[in-house]
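J.: here are the coordinates; sequence isn't available:
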């Protein structure tokens, strides 16, 4: 169950980074509220996951999910560039996340 909590935490991390951009420096109150809800839930689920997953592994996976998800949101929603090297390093990060899952007890 801890790995599911960690995946949920990572998804909420993508949510809070997206809301951060949409909040327009916290001037849009709806997106600002959404940011605080997402960040609170992200930390809650991260905290639940570290009850059985080693802290270093959980943190690396959490930030990895957040980074990959945020880059993908940037590419697909905010029309940020998606050149070869950017995609290459995203795939490398995904491989690292899977590797951490495979070697963790």
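T.: Now that the structure is in, tell me what you want to look at. All values reported here derive from a predicted model rather than from experimental measurement. Numbers count the residues shown, from 1 in each chain.

J.: C-alpha only now, for contacts and for neighbours.
T.: Will do.

J.: residue farthest from the centroid of the chain?
T.: Within the chain, residue 27 marks the point farthest from the mean C-alpha position, 23.2 Å out by CA atoms, centre = their mean.

J.: one more to weigh against that first structure:
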């Protein structure tokens, strides 16, 4: 259950980063709404991370949380914000995913 909370926290990290990107593109009240979404997603992400780290090793939990956020944000950048999907970006995302899985496997 704690790993599930951690994964959801990581997804909300992707959401708050996405909100920042969308706010940068928006103007007026639309920008304000994206910033409000950022604060809400940030709060949920941190709250779930706090809950998960009460039962998981902090080093592994934090690394997994930031890894999910990093991988997810790069993928959102590629698919939503039309950032380049170069070989090296995809290669290093793959190594990051492998490392996240490895941390999950070796954590109790």
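T.: It's in. For clarity, every value in this text was computed on a predicted model and none was experimentally measured.

J.: fetch the TM-score of the aligned pair.
T.: Once superposed, the chains reach a TM-score of 0.96 (TM-score structural alignment, normalised by the length of structure 1), with 105 aligned residues with a CA RMSD of 1.4 Å.

J.: coming back round to it: sec struct for the residue farthest from the centre of structure 1, please.
T.: coil (DSSP: H, G, I helix; E, B strand; the rest coil).

J.: I'd like the distance between whatever residue of structure 1 lines up with residue 102 of structure 2 and residue 61 of structure 1.
T.: Taking TM-score structural alignment, residue 102 of structure 2 has residue 99 as its aligned residue in structure 1. As defined by CA to CA, to the nearest Å, residue 99 of structure 1 lies at a distance of 10 Å from residue 61 of structure 1.

J.: what about the two, which has more around it?
T.: The residue with more neighbours, out of residue 99 of structure 1 and residue 61, is residue 61; 25 against 12, by other CA atoms under 10 Å.

J.: what's the more buried one aligned with over in structure 2?
T.: Using TM-score structural alignment, residue 61 of structure 1 sits opposite residue 64 in structure 2.
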